[in-house]
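Trainee: Below: sequence and its predicted model.
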Amino acid sequence: MTEVCSVSAAADGGRAGREAASRLARWLGLAATPTFAIMAALTAVLGDGPADMLCAAGHGSLLGGMVPMYLLMSAFHASAWLRLVSRWRREGSSKRLPPV
């Protein structure tokens, strides 16, 4: 059974594995933004904990604490969502317009 799988994987040059890894990376990129946003909301609601005290390096700073860190991480990972929305808009607008 292993020989058959290795032969078929070698026949396509590993394209199926690369495609699966690429698809997984896209899904992980999309999962990062809402995950960090939820973590920021939960941290803000549940209050200060010992981890927040450890991570509050800039005492008195707007960027001190876990909530701003999670919000920044969510913003930095938003590019996957922006690409997806851009693709949806591009595909949707071309479907609505009649061909010229």
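Mentor: Thanks, I have the structure now. Numbering: from 1, shown residues only.

Trainee: C-alpha from now on. contacts and neighbour counts both.
Mentor: Noted.

Trainee: can you map out the helices along this structure?
Mentor: 2-11, 15-46, 50-55, 66-76, 79-96 (DSSP state H).

Trainee: Quick check: which of the ones you listed is buried the most?
Mentor: helix 66-76 (a mean of 18; mean count of other CA atoms under 10 Å).

Trainee: for comparison:
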Amino acid sequence: MNNGAERRPTSGVAGFLAFAATPLCIMMALMTGLAGSHHSAHDLSWLTGMAAMYVLMGVLHSAPWLDRLSRW
């Protein structure tokens, strides 16, 4: 029994969005981190702020990239 766990290739807009999520999140993390670079050296807010959230989102949305790399 499959229970809907079968991985089907995405195509069209859904496929594009699946592959666009990770680079977009990483780009937003870089922009957010660089925009907040005026903090003092002892201020570690970039580790707990929006930049860290964007990196986490990029990691969580990396499944299509990892799937493609595993088939390569």
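Mentor: The structure has been received and is ready for your questions. This is a predicted model, so every value here is computed, not measured.

Trainee: could you measure S93 of the first structure against L82 of the first structure, distance?
Mentor: S93 of the first structure sits 16 Å away from L82 of the first structure, going by CA to CA, to the nearest Å.

Trainee: actually E19 of the first structure, sorry about that
Mentor: 21 Å.

Trainee: just A25 of the first structure next, same as before
Mentor: For A25 of the first structure, the distance to L82 of the first structure equals 16 Å [CA to CA].

Trainee: same check, this time on L62 of the first structure
Mentor: 26 Å.

Trainee: Leaving out the residues flanking it, which one is nearest to the residue nearest to the spatial centre of the second structure?
Mentor: The second structure has G58 as the residue nearest its centroid, 1.1 Å off, counting by CA atoms, centre = their mean. Computed as CA to CA, 6 or more residues apart in numbering, the closest residue to G58 of the second structure that is not its neighbour in sequence is T22, at 4.3 Å.

Trainee: what residue of the first structure matches up with the one you found?
Mentor: Counting by TM-score structural alignment, T22 of the second structure lines up with T33 in the first structure.

Trainee: what's near enough to touch H61 of the second structure?
Mentor: Going by CA atoms under 8 Å, 6 or more residues apart in numbering, H61 of the second structure touches 18, 21-22.

Trainee: Tell me the counterpart of it in the first structure.
Mentor: Superposed on the first structure with TM-score structural alignment, H61 of the second structure falls opposite H77.
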